[in-house]
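Undergrad: Please work out how this folds:
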Amino acid sequence: MTTDDTVTNTEQLEKQQSPKKKLKLKKVKDQVIVITGATSGIGLVTARMAAEKGAKVVAAARNEDALQELVDEVKKKGHEAIYVKADVGKEEDVNRIAETAISSFGRFDTWVNNAAVSVFGHAMDVTTEDMKRVFDTNFWGPVYGTRAAVKHFTSRGGPGALINVGSLFGDRGTVIQSTYASAKFALHGWTESIRMELEKEQVPVSVTLIHPGRIDTPYNEHARSYLDKQPAHYRSMIYPPEAAAEAILFAAEHPKRDMYIGSQAKAIAMLGALFPRLTDRLMEKIMYYSQHAERPSKPREKSALYHAGYGMHDRGTNKGWLRSRSYYAKTTKRPAVTAAVAVGLACVWAAVKRTK
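TA: As a prediction, this is how the structure comes out:
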């Protein structure tokens, strides 16, 4: 072995053993942000919020009329935005989103894989064709988006953020939405795996998984239903889409591994991991009656599974305990503050115990 070989090997070893430098992401106001599923629910609120903060927005969805309306709305307020009509279940469409962002703005800094669709029905009733279509959107769409984003971030040599929107049902299975839960489980596994690979190779990409609880969006109205009654979040705690949008844009600026939208999402994940059989029983008891409203279900052909649904609605027709925000998501933005509060409460509790 030559001296040059020894030096090269030593440098490589030092690089492997050195701690990964914390990524420094741009402020949202200085970013170009790609958002899929941008014409409804979380995606729509995120696009509007990002534009208000000064970001250049690349909105992608299947509904071209809604996309045009969104871009016109954003531009009238003095912000920059473009749209790409795309079906994220098709890799060529996803690549076209990336190409359009680069040709229009020269780059993109954050890619948000948000587009999703669901099927409500008993597992043995749902056709395998419908199951595959859900996976096309909810799993393969984020896979295609991840590949396009990482390729761009790697080639340009600068840091970027990849944000995948998962679900509380990606941490814990459920009845009635078995296909949706399975696709989100797959997305969670993909996100963790690609994060580790990129980190091992020290690729400058921040990978965040968003874990929304039940969010008040039209997602249930867009779903294909095998039920007699209309899918809906019902008789449960429901969070506003703004809570998820805030978490997404926080992750665009600050590298975060996971962000849970609502203590509901975190509690179900923890309960399922610690007490799986108890959680089975609870889900069996709660999820049958809390996933539909007391009105007839829409015909299957009117769902958004195979074609674009109606756009420009950020809220759904859900009924329950509608929260105005997620305090849990807000506190996890500042873990040091959260830890300090926890320590303070523990000290107070200990002091109280001593006086008794």
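Undergrad: From here on, just use CA atoms for contacts and neighbour counts.
TA: Fine.
Undergrad: Any buried residues in stretch 84-103, and which?
TA: Residues 84-89, 91, 93-95, 97-101 are the ones in stretch 84-103 that count as buried (16 or more other Cα atoms under 10 Å).
Undergrad: repeat for stretch 224-234
TA: Within stretch 224-234, the residues that count as buried by 16+ other Cα under 10 Å are 224-227, 230-234.
Undergrad: Just name the closest of those to His254, please.
TA: Closest to His254 out of the buried residues of stretch 224-234 is His233 (30.8 Å), distances taken as Cα to Cα.
Undergrad: right, and that closest one touches Gln291 too?
TA: Yes - with contact defined as Cα atoms under 8 Å, His233 counts as touching Gln291 (5.2 Å).
Undergrad: Tell me where the protein has strands.
TA: Taking DSSP state E as the criterion, the chain carries its strands at 32-36, 56-61, 81-85, 110-113, 119-120, 160-165, 205-212, 224-225, 229-231, 234-238, 258-261, 292-296, 319-322.
Undergrad: Nearest to Ala342, out of the ones you listed?
TA: Among the strands of the chain, the nearest to Ala342 by Cα to Cα is strand 258-261 (18.1 Å).
Undergrad: quick one: contacts of that closest one?
TA: Contact partners of strand 258-261, identified using Cα atoms under 8 Å, 6 or more residues apart in numbering, comprise 208-213, 239, 243-244, 247, 266, 326, 328-329, 332.
Undergrad: tell me the two of the buried residues of stretch 84-103 that are most distant?
TA: It's Gly89 and Ala101 that sit farthest apart of the buried residues of stretch 84-103, by Cα to Cα, at 18.6 Å.
Undergrad: Now do Lys298 against Asp314, distance only.
TA: Using Cα to Cα, to the nearest Å, Lys298 is found at 19 Å from Asp314.
Undergrad: what's the neighbour count on Pro142?
TA: Residues contacting Pro142 under the criterion other Cα atoms under 10 Å number 31.
Undergrad: want to put them side by side, so please do this one too:
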Amino acid sequence: MLVTGGSSGIGLATALALAARGTPLVLLARSAPALAEAARQCRAAGSPSVDTVVCDVTDRVAVEEAFAQAGPVQSVVQAAGVIAYAEFRELPEEHLDRVLEVTLLGAANVVRAALHHFHARGSRGDLVVVGSLLGRVVTPYMSSYITAKWALHGLVRTVQVEQRRHRHLRVSLVAPGPVDTPIYEHAASRLPLGRRPPLPVDSPESVAQAVLSCLDRPRRTTMVGALGPWVALGFTVLPGLYDAIVTRVFHAVAMTRTPAERSEGNLFAPVEGEQVHGGWVRPGRPLDRVRAGRVPPRHGRAARYLEDECAP
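TA: Next up, the predicted model:
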């Protein structure tokens, strides 16, 4: 199975879940050191074979060469993506272009290469694309990412319709809400404050399990997160109310109180700190227990997050 974005976050969590099943893997990402560490973790988790390919999904030729190098691939998981935060009128053109290149056009390169690969083999092929709740709703300050994800959802649904007559090809879309990954810290930003995943935050492992479930039994769209369907419903049914409150809610739950410098994040090059978790939530320690004072928050980003959430 081939996984893009396999060195961090949802991609790495999915690779580890597949490795625990004893699945041979091919991991794609931009950072050779991060890929080497991901491969080590996957071998330790149980994968009998882990190959890595340093590849930027925006390079169509490199993606096609990665598939050729991988050999016969039965399943593909597309999880690569980047984020830029800014009010649209202040968003640098190069940031907009890069987010669209990676999150939309890069994903399209992977989808196209996967379809060509599956058709050439003539055997069963599974493709799972990781979308987002932000492919169905909007928030302020994330226009480039939201544009990319809305378009990506449309692309995947179109491919599902087109490939419906090919029973050996199965295409699924997984749309998570906020997830505890490093993507918020690694994002480009023009905002004066830091970013964080708004509550409730799901684990990367829960998204990985949704991906594996789609590989076992394909679905058109699988949403991950308890509030996702309700947020999407409110956006559709009560657009006036949604528009009136979404900016205030974003400031309250998706930004820290810590000043932040302008940054290009990982838009144009990998950054250090690629790993499964972002450190925003302590596994097994629900935030309501922390609010009630029964669990002391840990130090670091998670501590700042919990202190912000518990502040009066």
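Undergrad: Glu253 of structure 1 -> structure 2?
TA: Correspondence of Glu253 of structure 1 to structure 2, assessed by TM-score structural alignment: Asp216.
Undergrad: distance of the aligned partner of Val34 of structure 1 in structure 2 from Val50 of structure 2?
TA: Correspondence of Val34 of structure 1 to structure 2, assessed by TM-score structural alignment: Leu2. Using Cα to Cα, we find Leu2 of structure 2 at a distance of 10 Å from Val50 of structure 2.
Undergrad: Give the residues shared as contacts by these two.
TA: Residues touching both Leu2 of structure 2 and Val50 (Cα under 8 Å, 6+ apart): 25-27.
Undergrad: quick check, nearest of these to Val99 of structure 2?
TA: Using Cα to Cα, Leu27 is the member of the shared contacts of Leu2 and Val50 of structure 2 that lies nearest Val99 of structure 2, at 21.1 Å.
Undergrad: is it true that the closest one touches Ser8?
TA: No - under the criterion of Cα under 8 Å, Leu27 of structure 2 lies out of contact with Ser8, with a separation of 10.7 Å.
Undergrad: give me every residue that touches the alignment partner in structure 1 of Ala29 of structure 2.
TA: Alignment note: Ala29 of structure 2 maps to Ala61 in structure 1; criterion TM-score structural alignment. Going by Cα under 8 Å, 6+ apart, Ala61 of structure 1 touches 36-39, 67, 84-88, 115.
Undergrad: Gln17 of structure 1 now?
TA: By Cα under 8 Å, 6+ apart, no residues touch Gln17 of structure 1.
Undergrad: the more surrounded of Leu2 and Val50 of structure 2?
TA: Neighbour count, other Cα under 10 Å: between Leu2 of structure 2 and Val50, Leu2 has more, with 25 against 21.
Undergrad: could you measure that one against Arg217 of structure 2, distance?
TA: 18 Å.
Undergrad: Could you do Gly225 of structure 2 as well?
TA: Counting by Cα to Cα - Gly225 of structure 2 and Arg217 of structure 2 are separated by 19 Å.
Undergrad: ok, the two, which is more surrounded?
TA: Gly225 (20 against 11).
Undergrad: what's near enough to touch that one?
TA: By Cα under 8 Å, 6+ apart, the residues touching Gly225 of structure 2 are 176-178, 200-202.
Undergrad: aligned partner of it in structure 1?
TA: Residue pairing (TM-score structural alignment): Gly225 of structure 2 is matched to Gly262 of structure 1.
Undergrad: Kindly provide the distance from its match to Thr179 of structure 1.
TA: Distance from Gly262 of structure 1 to Thr179 of structure 1, by Cα to Cα: 23 Å.
Undergrad: Counterpart of Ala329 of structure 1 over in structure 2?
TA: In structure 2, no residue is paired with Ala329 of structure 1 according to TM-score structural alignment.
Undergrad: my guess is Ala329 of structure 1 meets Ala247, correct?
TA: Yes - counting by Cα under 8 Å, Ala329 of structure 1 touches Ala247, with 6.9 Å between them.
Undergrad: When those two are compared, which one has more neighbours?
TA: Ala247 (24 against 21).
Undergrad: The more buried one and Ile33 of structure 1: what is the separation?
TA: 14 Å.
Undergrad: repeat for Asp72 of structure 1
TA: Computed as Cα to Cα, the Asp72 of structure 1 to Ile33 of structure 1 distance reads 17 Å.
Undergrad: Near Arg291 of structure 2, how many other residues are there?
TA: Other residues near Arg291 of structure 2 come to 16 when the count uses other Cα under 10 Å.
Undergrad: so who does it touch?
TA: 306, 309-310.
Undergrad: same thing with Val54 of structure 2?
TA: With Cα under 8 Å, 6+ apart, Val54 of structure 2 has these contacts: 28-32, 35.
Undergrad: Quick check: the aligned residue for it in structure 1?
TA: Match for Val54 of structure 2 (TM-score structural alignment): Lys85.
Undergrad: for Asp243 of structure 2, same thing?
TA: Aligned partner of Asp243 of structure 2 by TM-score structural alignment: Asp280.
Undergrad: Quickly note the distance from Tyr141 of structure 2 to Asp59 of structure 2.
TA: In this view, Tyr141 of structure 2 and Asp59 of structure 2 are 27 Å apart by Cα to Cα.
Undergrad: what does Ala243 of structure 1 align to in structure 2?
TA: Aligning on TM-score structural alignment places Ala243 of structure 1 opposite Ser206 in structure 2.
Undergrad: burial count for the spatially closest residue to that match that is not a sequence neighbour?
TA: Leaving aside its sequence neighbours, Ser206 of structure 2 sits nearest to Val224 (Cα to Cα, 6 or more residues apart in numbering; 7.6 Å). Neighbour count for Val224 of structure 2, taken as other Cα under 10 Å: 24.
Undergrad: Equivalent analysis for Leu35 of structure 2, please.
TA: 24.
Undergrad: Okay, the closest residue to it other than its chain neighbours and Ala79 of structure 2: tell me how far apart.
TA: Nearest residue to Leu35 of structure 2 in three dimensions, chain neighbours excluded: Ser7, at 5.2 Å (Cα to Cα, 6+ apart). Separation of Ser7 of structure 2 from Ala79 of structure 2 (Cα to Cα): 10 Å.
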